[in-house]
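the following comprises the amino acid sequence and a computationally predicted model.
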Amino acid sequence: MRKLNLLKAIIDFVWILALITIPFLLLFIGYLTSSNEPFDIPIKMNGVEITVLDLNAKIVLFFTTLSYIVVMYGLYLFKKLLQLFKLKIIFDDQIIFHFKRIGNLLIISGFLSGLPAFFYKVAQGEIKIEIRANPFLYLISLGLFFMVLSEVFKIAKTMKEENELTI
C-alpha cells in the first residue's frame, strides 16, 4: 500500500505542476500562432526544433499542445484509477474503462504529436534515418500497454465472477 500512496503522491505532484503550466502554455502557443512577427528563440518540442514560425510550424505547435492536453486528461483518469485502487475497488467496470480510455488517449496523443512533427521534418527537408528513443513510440507503446491491461482486468473480472458463482 505504501507504493500505491507514493505513486499517487507523485502523480498528484505532476498533476499540480501540469495545471500550473497549461494556462501559460496555452497563452504562449496562442500568441505564437496568432502573431506574424518573427520569433528569435528556437522552440524544441518532441525532438523537433522550430526556428521559423511559418504555417507548418504553427500547425506542429498546435497539435503538440493538443497532444499535451490529451496526455493531461489521461493523467487525470490515472489519478481516478489510483483513487479506486486505494478504495480497494479492483475488478470493476470502472477500472477496465479507465485503463482502456487511458490507452486510447495515449495512442491518440502519440499520433497527434508524432505525425505533424514527421511531416514538418519532411517539409523542411530533414529526412534522415535515426535509431533512437522516440516519444512517439513511447506513447504508442504505453497506450497499447494500458489497453492490454484493460483486457487482462476484464478477463480477471470474468474469472472472479465465475469463481464466486461456483462457491
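Alright, I've got the coordinates. Residues are numbered from 1 along each chain as shown.

CA atoms for contacts and neighbours, from now on please.
Noted.

so which residues of this structure form helices?
For the chain, the helices defined by DSSP state H cover 2-34, 55-86, 93-124, 135-166.

I'd like the ones you listed written out as CSV, with distance to Glu49 added.
Formatted as CSV, the helices of the chain follow (distance: least, CA to CA, whole Å):
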stretch, distance to Glu49
helix 2-34, 15
helix 55-86, 9
helix 93-124, 9
helix 135-166, 14
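
select, out of those, the one closest to Val48.
Nearest to Val48, of all those, is helix 93-124, at 6.5 Å by CA to CA.

the nearest residue to Ile22 once chain neighbours are set aside: how many residues sit nearby?
Closest residue to Ile22 apart from its sequence neighbours, by CA to CA, 6 or more residues apart in numbering: Ile69 at 7.9 Å. Using other CA atoms under 10 Å, Ile69 is surrounded by 16 other residues.

check the one 4 residues further on too.
Per other CA under 10 Å, the neighbour tally for Tyr73 reads 17.

show me the residues around it that make contact.
Leu105 (CA atoms under 8 Å, 6 or more residues apart in numbering).

from Glu162, how far out is it?
34 Å (CA to CA, to the nearest Å).

tell me how far stretch 113-125 is from the chain's mean position?
Centroid separation for stretch 113-125 versus its chain: 19 Å, with CA atoms, centre = their mean, to the nearest Å.

what lies in contact with that stretch?
Asn46, Val48, Asn56, Ala57, Ile59, Val60, Phe63, Thr64, Ser67, Ile127, Pro135, Phe136.

can you select the buried ones from those residues in ChimeraX?
Selecting only the buried members of these in ChimeraX, with burial defined as 16 or more other CA atoms under 10 Å, works like this:
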select :56,57,59,60,63,64,67,136
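
next one for the comparison:
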Amino acid sequence: MKTIQVLKKLINIYYYLLLIAFVAILVFVPIAVQQGDTSDLRIIEGYDASNISIQKLIPLMIITAIIYLLFVRAVYLLKCTLKDLSEGNYFSELIISNFKKIGLLILVCGVSYAVFKFFTRLMLLSDVRLGIDFSLITPIIIGLFFMFLSEVFAQARYTKQENDLTI
C-alpha cells in the first residue's frame, strides 16, 4: 500500500503545480500582452506570437485556458479518487464515476487540443500538417484506459456485492 501513498503525494504535488502555473499564466500573460512582448508565447510551433493581433490572441488564450482547466479538473478528480482508494474504499460508486469522468476529461482534452492545434495552424500559418503525434495518441490511450478501469471497478463492485450476499 505504500505505492498508493507515493502516488497520492505525487498527484497532490502535480495538482498544486498545475494550479500555480495557471495562476502565473493568468498574471504574466496579460502583462506581457499589455507591454507588447508576446514573442515568448508559443501558441504553435514555428510561429512568432508577436504578429498576432489582440483580437485573435484573446480567443486563442481563452480556448487554451479552457482545455487546461479541463485537464486540471481531471487531475483533481484523480486526487480525490486516490484519497478514497487510500482509505480502502476500492469499489465505491465515487471511484467508479470518477474514473469514468477522468477518462472522459482526458479524452476531451487530448482531442480538443489536437483540433485546436490543427485549426490554429490553419488560420495563422495557412499551413496544414497532417500526421499522428504523441500529443493526440497518448491522451486517447490514457482516457480510454481510465474509462476501461471504471468498467472493471464497476464489475468488481457487482461481483463483491454478489459475494457478500452469498455469505
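Received the coordinates, thanks. Predicted, not measured: the structure shown is a model, and the values here were computed from it.

and the furthest pair within the contacts of stretch 113-125 of the first structure?
Across the contacts of stretch 113-125 of the first structure, the longest distance by CA to CA is 23.1 Å; it joins Ser67 and Ile127.

grab the most central residue of the first structure for me.
By CA atoms, centre = their mean, the first structure has its centre lying nearest to Val71, at 2.8 Å.

list the residues that contact that one.
Counted by CA under 8 Å, 6+ apart, Val71 of the first structure has contacts Leu105, Leu106, Ser109.

please name the nearest non-neighbouring residue to the last one.
Here the nearest residue to Ser109 of the first structure in space, its sequence neighbours aside, is Ser67; by CA to CA, 6+ apart that works out to 4.5 Å.

please produce a markdown table containing the contacts of stretch 113-125 of the first structure, extended by distance to Asp92 of the first structure.
Output for the contacts of stretch 113-125 of the first structure, formatted as a markdown table (distance: CA to CA, whole Å):
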| residue | distance to Asp92 of the first structure |
| --- | --- |
| Asn46 | 36 |
| Val48 | 41 |
| Asn56 | 44 |
| Ala57 | 44 |
| Ile59 | 40 |
| Val60 | 39 |
| Phe63 | 34 |
| Thr64 | 33 |
| Ser67 | 29 |
| Ile127 | 47 |
| Pro135 | 31 |
| Phe136 | 31 |
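
quick one: which of the contacts of stretch 113-125 of the first structure is nearest to Lys86 of the first structure?
Among these, and counting by CA to CA, the member closest to Lys86 of the first structure is Ser67, at 28.6 Å.

need the contact list for that closest one.
Counting by CA under 8 Å, 6+ apart, Ser67 of the first structure touches Ile108, Ser109, Gly110, Leu112, Ser113.

give me that answer again for 6 Å
Ser109, Leu112, Ser113 (CA atoms under 6 Å, 6 or more residues apart in numbering).

ditto for Met45 of the first structure
Contacts of Met45 of the first structure (CA under 6 Å, 6+ apart): none.

kindly recompute the last result at 8 Å.
Taking CA under 8 Å, 6+ apart, one finds Leu61, Thr64 in contact with Met45 of the first structure.

Asn56 of the first structure too?
Shown in contact with Asn56 of the first structure (CA under 8 Å, 6+ apart): Tyr120.

mind checking how far it is from Ile29 of the first structure?
Here Asn56 of the first structure is placed at a distance of 14 Å from Ile29 of the first structure (CA to CA).

same check, this time on Leu81 of the first structure
31 Å.

how about Thr51 of the first structure, what does it touch?
Contacts for Thr51 of the first structure (CA under 8 Å, 6+ apart) come out as Phe39, Asp40, Ile41, Pro42, Ile43.

just give me the match in the second structure for the third one.
Following TM-score structural alignment, the counterpart assigned to Ile41 of the first structure within the second structure is Ser39.

determine the number of other residues adjacent to that match.
Neighbour tally, Ser39 of the second structure, other CA under 10 Å: 14.

restricted to strands, list the contacts of Thr51 of the first structure.
Of the contacts of Thr51 of the first structure, the ones assigned to strands by DSSP state E are Ile43.

if we only consider the contacts of Thr51 of the first structure, which is nearest to Ile140 of the first structure?
Of all those, Ile43 has the smallest distance to Ile140 of the first structure: 23.8 Å, by CA to CA.
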